[in-house]
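>>> structural data only, the sequence is not supplied:
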């Protein structure tokens, strides 16, 4: 891995940064002030902007990654290399570049898988772990649970006729053959990721006005389903698990499993879907800021 460690203040200047990791461009953005929190968005293949947390920037120095294969970051020549351990390797390249002994690490959804992998591989570099709307395991049972919850969306929101077509639209989005089609179709199914999207549409819709998705990194399941439940028991890094009651894909079942797997974790359950930072911003911000500063 080629990465020159600079003075931390240069690497953490507010704005957009670009570094080289193993010959691949890695872009990240810095905003805010306070303890450093590195943020890895979900997907894989989703643009990072939806995870911008302006309220947290009043408490923390937020370092938002553009995961490889998305945005202005580079693409990997071999699509099969888009694995959780690869994303974790790029996280380590950024941590090294920042020149700090330890950082807080926030991973959302698939980014939570990456954060768990990184914390297990480099526990000495993680001051605290924020696992947001994620799970310690995937595989057939995980996906069956998600699809059952998705099919139940119209029944859960009978007063929202727009919800009726989303269960059928989701597999069509995953079957997209190009980036533009994937972006368009995912935009149509985004309401599934919220407790009640239409109740907060005025606040949420602008966040996704420039939403982009890239199909290339979405090469399917890992060589084996992600499962770190047994390994997490050895992790002594403090952790905050945030889970939404109406999260169809990474709900409280998986959040509680994460919490039960880690000896130094705390669990926050909110009445929302997959996007607590947008649906319950005050409670989310308070919990993360208190966790980091505490």
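The structure has been received and is ready for your questions. Values in this document were obtained by computation on a predicted structure and should not be read as measured data.
>>> make it CA atoms for all contacts and neighbour counts henceforth
Noted.
>>> show me what contacts residue 75?
24, 68-69 (C-alpha atoms under 8 Å, 6 or more residues apart in numbering).
>>> let's have those residues in TSV, adding distance to residue 118 and neighbour count.
Formatted as TSV, the contacts of residue 75 follow (distance: C-alpha to C-alpha, whole Å; neighbours: other C-alpha atoms under 10 Å):
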residue	distance to residue 118	neighbour count
24	19	17
68	15	23
69	19	27
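>>> and here's the other structure:
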């Protein structure tokens, strides 16, 4: 199995499919590469797609004493590219993966082609967080009730009625220390002061009805990156990339085609 070794000697699992210019797909918080299972095929005919398990998830190492931060995860992405011998790649990150993607673009501008940021935020005091009612719905003592609340944040009831699951975006099993580390990493993200350093062509997508990461975050983020394009998916919630797959994947493919690596 393919593993990249990070600066602190952690092993990061990754998969590669398809052919063409390289495209890294970055998952949401506390999720493995399976986040992309239902969407992956949209890109692999045109791109060499790379997915990975973050530190603490899936088949990657899960050390208790490691740093868990989105900026660290961005460095782990570079370790994967180095392991593959890839100098530059496009990067598409959703939810926490969009935060990781921001730091790839900020810290490693020479390694990135086009940048796509989905259902994500600048974080810090400038980013908008889910309101208290949403937070309470996910903190219920009943695991089943919390799961149903998360499904409702991800997808519209109409879509759920015709797509009964299983849902690949709800997170997987991971040690408690790693789950806490992912929560701290995502909540600790604050890229506002650094985003003006992003030089990659950037597309920002967001479900217009997303309250998990409030939809206004898209305009805040796009407004901070010079020349960024903004695209709302009407009627979509947090998992816009699945519920409105044809439209969202089409928008991403058009953008990538407009901004080739060479």
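Right, received. Where do you want to start? Note that the structure is a prediction, hence the values are computed from the model and not measured.
>>> what TM-score do we get after superposing?
Here the superposed chains carry a TM-score of 0.85, computed using TM-score structural alignment, normalised by the length of structure 2; 251 aligned residues with a C-alpha RMSD of 2.7 Å.
>>> just tell me what residue 123 of structure 2 corresponds to in structure 1.
The alignment partner of residue 123 of structure 2 in structure 1, by TM-score structural alignment, is residue 137.
>>> ok, its match - contacts?
Here residue 137 of structure 1 is in contact with 225-229, 254 (criterion: C-alpha under 8 Å, 6+ apart).
>>> any idea how far it is from residue 288 of structure 1?
Separation of residue 137 of structure 1 from residue 288 of structure 1 (C-alpha to C-alpha, to the nearest Å) stands at 23 Å.
>>> helix, strand, or coil at residue 205 of structure 2?
Following DSSP: H, G, I helix; E, B strand; the rest coil, we place residue 205 of structure 2 in the strand state.
>>> so what does it match up with in structure 1?
Residue 205 of structure 2 maps onto residue 242 in structure 1, by TM-score structural alignment.
>>> out of everything not next to it in sequence, what's closest to residue 194 of structure 2?
residue 106 (6.8 Å; C-alpha to C-alpha, 6 or more residues apart in numbering).
>>> residue 87 of structure 2 versus the one you found, what's the distance?
Distance, residue 106 of structure 2 to residue 87 of structure 2, using C-alpha to C-alpha: 16 Å.
>>> what about the two, which has more around it?
Between residue 106 of structure 2 and residue 87, residue 106 has the larger neighbour count (other C-alpha atoms under 10 Å), namely 21 against 12.
>>> doesn't residue 195 make contact with that one?
Yes - using C-alpha atoms under 8 Å, residue 106 of structure 2 is in contact with residue 195, at 6.7 Å.
>>> on that earlier part again, in the superposed pair, what's the mean gap between the strand or helix carrying the residue nearest to residue 194 of structure 2 and structure 1?
Following DSSP states H and E, one finds residue 106 of structure 2 within helix 96-107. Superposed on structure 1, helix 96-107 of structure 2 shows a mean distance of 0.9 Å to its aligned residues (mean C-alpha distance after the TM-score superposition for structure 1).
>>> just give me the neighbour total for residue 283 of structure 1.
With other C-alpha under 10 Å as criterion, residue 283 of structure 1 counts 13.
>>> now the counterpart of it in structure 2, nearest residue through space, not along the chain?
Matched to structure 2 by TM-score structural alignment, residue 283 of structure 1 sits across from residue 247. Spatially, and ignoring its direct neighbours in sequence, residue 247 of structure 2 is nearest to residue 233 (8.0 Å; C-alpha to C-alpha, 6+ apart).
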